[in-house]
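Asks: Sequence first, then the predicted structure:
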Amino acid sequence: MKKNTTTTHGRLAAALGAALLLAGCASGPQANPADPFEPYNRGMTTFNENVDKAVLKPVATAYRDITPQPVRTGVSNFFGNLGDAWSFVNSVLQLRGREAFDSLVRFGTNTVLGLGGVLDIASEAGIARHKQDFGLTLGRWGVPTGPYLVLPLLGPSTVRDTAALPVDLYADPLLAVDPVSARNSLYALRFVNRRAELLRATSVLDAAALDSYSFTRDVYLRLRAAPGQTADDGDDDGRLPEDY
């Protein structure tokens, strides 16, 4: 687990460094032609930040402080394992045989040997994670990202990724959980756990002496624009680092 955390933080540092370079090249509010909705996006970003400061960040901080690290790691592993199943489907749709095989093996191994995914046995065995979603599948087949778009609560997206979002939501394994109360509890747990994982990254953004909006936009667009380019470790094809 320690090795995976170190690798994740390394990817985060690399992404943030690249964003600094991109942000340094910006010359004004209209510097990025991929952001024609900037006035709306900045307004929605402000709304999301206010909700985050008032509700989400305090809840996530309390969750981090109260919940032991091994438990939080198990929760992250569980939801990551569910993600591997959807990554397998998208890798098949993209005709990426090796990535599909890895995702299938990861899901099977962690589900059977990892107590339903609570233990990440596959990563310990060196089986790479290839995070994929339907937006990246559309990109694989030539659909451009389109303009940058900030969604309420969900944050950074693009027109392409927003159009793909209903498919990703419909394919979410949690949708099959019954009763509804248990399903909603899992949704809430995943959201809070995810926000807790981002606490360190948002602290970096808050401390950076630059426009955090442009910073976030440039990182997101850079990593979503070329889904065919795989990172050196093969883990995050076109995806943001886990701690971003």
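Replies: Right, received. Where do you want to start? Numbers count the residues shown, from 1 in each chain.

Asks: going forward, measure contacts between C-alpha atoms and count neighbours the same way
Replies: OK.

Asks: which residues does the closest residue to G228 other than its chain neighbours contact?
Replies: Distance criterion Cα to Cα, 6 or more residues apart in numbering; nearest residue to G228, sequence neighbours excluded, is R140 at 6.5 Å. R140 makes contact with 94, 227-228, according to Cα atoms under 8 Å, 6 or more residues apart in numbering.

Asks: Likewise for F134?
Replies: Residues in contact with F134 (Cα under 8 Å, 6+ apart) are 90, 161, 164-165, 167-168.

Asks: In JSON lines, list the contacts of R140 along with distance to T145.
Replies: Shown next, in JSON lines, are the contacts of R140 (distance: Cα to Cα, whole Å):
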{"residue": "Q94", "distance to T145": "16"}
{"residue": "P227", "distance to T145": "10"}
{"residue": "G228", "distance to T145": "13"}
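
Asks: Below is structure B, check it against A:
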Amino acid sequence: MKRITIFSLLLILGLTGCAETPNDENLNQTTVETNTDYQNTEDDYNAEGVYDPFEGFNRAMWTVNYDYLDPYIARPVSLAYVDYVPSPVRSGIRNFLSNLDEPASIINSLIMLDGEQAVTHFNRFWINSTFGLFGLIDIATAADIRKPGDRAFGDSMGYHGVGNGPYFMVPMYGPVTLREGVGDTVDGLYFPLNLLTFWQSLGKWAFEGMEDRAALVSQEPLLKDSPDPYVFTRDAYIQNKNFRATGGKSIEEEPADEEYLDEFLDEVDDY
């Protein structure tokens, strides 16, 4: 799904939330108590760059996602897709959709001053588009031109010092920051993503989401064992975005729960 629609909704919700100040007498008492309950837990993570001004709303959306939408819709649908769709068909779909992102990665690699990776993305795109049936077959990898991590405009902004901005939890969609929302909108303007209709973009999002969700099944115990799954997911997400914004270089500050986050981040970064 094109994130511009969701992103516009988030901006409206954000402006509504900004109308309330901490001193507002009408501030919801339940939200205050909830934030107090989790204050000590959040201090244990302390991931750099976390800005969660709408935590009360985000926690409510997390409950919708984690307790209802994921176990009853996203997880079973994703596992059924992986279990019952033939592997060659899934591989072809995955390769084709991945190839569509290569031009955006070329431009963003250049913005991040990484000419070598830009050339790699360029070579992969023209080889797979020409000889791989528009990307259905990953000829480039077979030729030992392996795909580096995708580069998004949100990563490029982070590389040049733009912060993550407010963090949002969107129903069925998952976490997103202001920087990522803007970045994905810009990436959608690049060829060939700009040629996709709304329904084609929705299909791309759905297929990629099913692959990603199925791949994270093995990491579910990490989430269940964490003191606060919401904070764990939020900080792992921000930590991953911080890492991507460095161009794949290590960052000095690590979250306190490194033993939980390392494996989770590795799995997310692979997809």
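Replies: Perfect, I can see it now. The structure displayed is predicted, hence computed values, not measured ones.

Asks: Would you pull the TM-score for this pair?
Replies: Once superposed, the chains reach a TM-score of 0.73 (TM-score structural alignment, normalised by the length of structure 1), with 209 aligned residues with a Cα RMSD of 2.9 Å.

Asks: Looking at the contacts of F134 of structure 1, which are in helices?
Replies: Mapping these onto helices (DSSP state H) picks out 90, 161, 164-165, 167-168.

Asks: between those residues, which is closest to Q69 of structure 1?
Replies: Checking those against Q69 of structure 1 with Cα to Cα, the nearest one is D168 at 28.7 Å.

Asks: any idea how far the counterpart of the closest one in structure 2 is from D266 of structure 2?
Replies: Using TM-score structural alignment as the criterion, D168 of structure 1 maps onto D187 of structure 2. As judged by Cα to Cα, to the nearest Å, D187 of structure 2 and D266 of structure 2 stand 24 Å apart.

Asks: Which of the ones in helices among the contacts of F134 of structure 1 are buried, as a ChimeraX select command?
Replies: This is how ChimeraX selects the buried members of those, with burial counted by 16 or more other Cα atoms under 10 Å:
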select :90,161,164,165,168
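
Asks: and the closest residue to G154 of structure 2 other than its chain neighbours, what does it touch?
Replies: Leaving aside its chain neighbours, G154 of structure 2 sits nearest to G183 (4.2 Å; criterion: Cα to Cα, 6+ apart). G183 of structure 2 makes contact with 152-155, 157, according to Cα under 8 Å, 6+ apart.

Asks: which of those are buried?
Replies: Buried among the contacts of G183 of structure 2 (16+ other Cα under 10 Å): 152-155, 157.

Asks: quick one: which of the residues you listed is nearest to S201 of structure 2?
Replies: Nearest to S201 of structure 2 out of those is A152 (Cα to Cα; 16.3 Å).

Asks: aligned partner of that closest one in structure 1?
Replies: By TM-score structural alignment, A152 of structure 2 lines up with D133.

Asks: for G209 of structure 2, same thing?
Replies: Looks like G209 of structure 2 aligns to R194 there (TM-score structural alignment).

Asks: What strand or helix carries that match?
Replies: Taking DSSP states H and E as the definition, R194 of structure 1 sits inside helix 180-197.

Asks: Report the buried residues of that helix.
Replies: For helix 180-197 of structure 1, burial by neighbour count (16+ other Cα under 10 Å) applies to 183, 189-190, 192-197.

Asks: who's in contact with the counterpart of T46 of structure 1 in structure 2?
Replies: T46 of structure 1 maps onto T63 of structure 2 when the alignment is built from TM-score structural alignment. Contact analysis of T63 of structure 2 by Cα under 8 Å, 6+ apart lists nothing.

Asks: Helix, strand or coil: sort out T63 of structure 2 for me.
Replies: Secondary structure, DSSP: H, G, I helix; E, B strand; the rest coil: T63 of structure 2 is helix.

Asks: From Q229 of structure 1, how far out is R140 of structure 1?
Replies: In this view, R140 of structure 1 and Q229 of structure 1 are 10 Å apart by Cα to Cα.

Asks: In structure 1, what stretch matches stretch 78-95 of structure 2?
Replies: Going by TM-score structural alignment: stretch 78-95 of structure 2 matches residues 60-77.

Asks: Contacts for that stretch next, please.
Replies: So stretch 60-77 of structure 1 is contacted by 117-120, 190, 192-196, 199 (Cα under 8 Å, 6+ apart).

Asks: still on that earlier bit, if we take the ones in helices among the contacts of F134 of structure 1, which one ends up nearest to L205 of structure 1?
Replies: D161 (23.4 Å).

Asks: I figured the closest one was touching G135, is that so?
Replies: Yes: look at D161 of structure 1 against G135 with Cα atoms under 8 Å: they come within range, at 4.7 Å.

Asks: Now render the contacts of F134 of structure 1 as CSV, adding distance to D211 of structure 1.
Replies: As requested, the contacts of F134 of structure 1 are exported to CSV (distance: Cα to Cα, whole Å):
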residue, distance to D211 of structure 1
N90, 34
D161, 24
A164, 28
L165, 27
V167, 33
D168, 31
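
Asks: which of the residues in the helix or strand hosting G56 of structure 2 are buried?
Replies: G56 of structure 2 is part of helix 55-63 when elements are defined by DSSP H and E. Buried residues in helix 55-63 of structure 2, counted by 16+ other Cα under 10 Å: 55-59, 61-62.

Asks: and if you look at stretch 88-103 of structure 2?
Replies: For stretch 88-103 of structure 2, burial by neighbour count (16+ other Cα under 10 Å) applies to 90, 92-103.
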